[in-house]
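Engineer: based on what follows, work out the 3D shape:
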Amino acid sequence: MKYRSAFDIIGPVMIGPSSSHTAGAARIGRVARTLFEKQPKKALISLYGSFAKTYKGHGTDLALVAGLLDFDTFDERIPNSLEIAKQLGMEVIFQEETAVPEHPNTVKINLFDEYDHELELIGISIGGGSIEITELNSFKLKLSGERAILVLHNDRFGIISSVTSVLSKHKINIGHMEVSRKEKGNTALMVIEVDEKIEDHVIEEITGLENVTRVIRMVN
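Structural biologist: Purely as a prediction, here's the structure:
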């Protein structure tokens, strides 16, 4: 196995006993929070495989909620995240699922705000604190949680070229990109992981493109 950095060998700086069950879980929760773009009023957290069996002992429950509160993996408030969430008025419900997932460390998170707007996300913790988001509101994708943008758009000719042209103009290199759609000609989701920081004016330029309906920026 090849390692890209020392991080891949020693794992992340973190609070908790397990990089996959705590650090990875915290990162999944934080990605969900970022994509929801606000603190949820309610979180329904469904745990699968190893997560379902060991989440209390390994602090996976604490880590997931900490991520939803926008705490980083090394935040000293993680052990108290459930109580903090309660104090902030965030309802948290855990469900242990019996279905066999493709990956043992799998979680599905459903977030709701006060108007019952919902986000559904499925994530896996692949070890060493690394994660992958594999589904977002029924869109299949592969998102590592690193520096990236998600572009929700109408499925029309030329939109992918328009977005990548903006990134090229600003000398932003694409490390990974994929597009998912539910059906031809309907809504599609573009996931673009990049090497450079994407400034606000670039986000605004992409948001202003024809047929782009929403842009979400993620940073590592």
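
Engineer: okay, CA-based contacts and neighbour counts for the rest of this
Structural biologist: Fine.

Engineer: output the contacting helices and strands for the lengthiest strand in the chain.
Structural biologist: When the chain is parsed with DSSP state E, its longest strand is strand 118-127. The contact analysis (3 or more Cα pairs under 8 Å, 6 or more residues apart in numbering; DSSP states H and E) places strand 118-127 against helix 24-36, strand 105-112, strand 130-136.

Engineer: can I get the ones you listed in a markdown table with mean neighbour count and distance to Ile198?
Structural biologist: Converted to a markdown table, the helices and strands packed on strand 118-127 look like this (neighbours: other Cα atoms under 10 Å; distance: least, Cα to Cα, whole Å):
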| stretch | mean neighbour count | distance to Ile198 |
| --- | --- | --- |
| helix 24-36 | 27 | 16 |
| strand 105-112 | 23 | 26 |
| strand 130-136 | 21 | 21 |
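
Engineer: which residue is most remote from the mean position of the chain?
Structural biologist: Here the centre of the chain is the reference, and by Cα atoms, centre = their mean the most remote residue is Phe157, at 27.8 Å.

Engineer: next up, for comparison:
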Amino acid sequence: MTATTVNYKSVFDIIGPIMIGPSSSHTAGAVAIGKAAREVYRDDPTKIVIHYYESFAETHKGHGTDYAIISGILGFAPDDARVPDAVNIAEERGISVSFIEEQTDSPIHHPNTAVVELSNDKHAIELSGCSIGGGTIEVRNIKMEGYDISPTGTLPVILAIFKTPEDQDKFNKDLAEMSIINKTQKYLGSQRKDMLLEYELDTRLKADQIKALSALTDEMIYM
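Structural biologist: Reported below is the predicted structural model:
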């Protein structure tokens, strides 16, 4: 099972989103992978390393995948005029950017695979995602804070770390009070004393909901 963006709901999802081209899979999808990595990292990286596999490794330069994925990491929307200049903008901000064309098969078993490594002098994360068409992506693995996570639900999802069962209970009650429906709630384990849980949601959250829920735990990731 993998974490996938919201299922296709209209012909516009199949055609693809409004974006800076040329390809929804290689450009808009790459923006979405970069954005997911940004959400997980929750900080400003000083170093970005992108590992491309299979189709992405072969065509990333010609299809704009490089500037697209960096623009997602920088927080640009797919139709932002700055998207084509994202690599230069990152480097102007003092961020080291590297692209590696891997010659092996995708570690997450999809031809349009990017493994994103973000780091600074405080912490590092690794996110493995793939673009499956129309700007839609799957996040199949996340390595962060000692955790090795393979999300199981369709996006949107919340990954939340709780220090005590009471913190988790409070979070669950607030979800219910805010009428946020989580279809599944799965304990993903821990390499520390904290508890990591994944919540698969029915609908995307609003900005005020994300802010309110983030206040309930020091470590919450929304994708």
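
Engineer: TM-score of the superposition?
Structural biologist: Overlay of the two chains. TM-score (TM-score structural alignment, normalised by the length of the first structure): 0.82; 208 aligned residues with a Cα RMSD of 2.6 Å.

Engineer: re earlier: now the longest strand of the first structure: which residue numbers in the second structure?
Structural biologist: Using TM-score structural alignment, strand 118-127 of the first structure corresponds to residues 124-133 of the second structure.

Engineer: residues contacting that stretch, please?
Structural biologist: Here stretch 124-133 of the second structure makes contact (Cα atoms under 8 Å, 6 or more residues apart in numbering) with 14, 16, 24-26, 29-30, 33, 37, 40-41, 108, 110-119, 137-145.

Engineer: likewise stretch 55-65 of the first structure?
Structural biologist: With Cα under 8 Å, 6+ apart as the test, stretch 55-65 of the first structure has contacts from 16-18, 21-23, 25-30, 51, 54, 73, 78-82, 85, 92.

Engineer: any of the residues you listed buried? List them.
Structural biologist: For the contacts of stretch 55-65 of the first structure, a burial check counting by 16 or more other Cα atoms under 10 Å picks out 16, 18, 21-23, 25-30, 51, 73, 78-79, 81-82, 85, 92.

Engineer: what packs against the strand or helix carrying Lys183 of the second structure?
Structural biologist: Per DSSP states H and E: Lys183 of the second structure is located in strand 182-189. Counting contacts by 3+ Cα pairs under 8 Å, 6+ apart, strand 182-189 of the second structure is packed against strand 195-201.

Engineer: which element follows the strand it packs on toward the C-terminus?
Structural biologist: helix 207-214.

Engineer: after alignment, which residue of the first structure pairs with Ser179 of the second structure?
Structural biologist: By TM-score structural alignment, Ser179 of the second structure lines up with Lys171.

Engineer: how close does that match get to Asp195 of the first structure?
Structural biologist: 10 Å (Cα to Cα, to the nearest Å).

Engineer: counting neighbours, go ahead and name the busier of those two.
Structural biologist: Neighbour count, other Cα atoms under 10 Å: between Lys171 of the first structure and Asp195, Asp195 has more, with 13 against 10.

Engineer: does that one really touch Met177, like I thought?
Structural biologist: No: the criterion here is Cα atoms under 8 Å, and Asp195 of the first structure misses it with Met177 at 12.0 Å.

Engineer: and Arg93 of the second structure, what pairs with it in the first structure?
Structural biologist: With TM-score structural alignment as the criterion, Arg93 of the second structure pairs with Leu88.

Engineer: Gly67 of the first structure should be in a helix, yeah?
Structural biologist: Yes: assessed with DSSP: H, G, I helix; E, B strand; the rest coil, Gly67 of the first structure lies in a helix.

Engineer: that older thread, mind listing what's buried along the longest strand of the first structure?
Structural biologist: For strand 118-127 of the first structure, the neighbour count (16+ other Cα under 10 Å) marks Leu119, Glu120, Leu121, Ile122, Gly123, Ile124, Ser125, Ile126, Gly127 as buried.

Engineer: before we move on, what about stretch 91-102 of the first structure?
Structural biologist: By 16+ other Cα under 10 Å, the buried positions in stretch 91-102 of the first structure come out as Glu91, Val92, Glu97.

Engineer: and the residue nearest to the first one when sequence neighbours are not counted, what is it in contact with?
Structural biologist: Computed as Cα to Cα, 6 or more residues apart in numbering, the closest residue to Glu91 of the first structure that is not its neighbour in sequence is Lys42, at 4.5 Å. Lys42 of the first structure is in contact with Met90, Glu91, Val92, Leu111, Phe112, Asp113, counting by Cα under 8 Å, 6+ apart.
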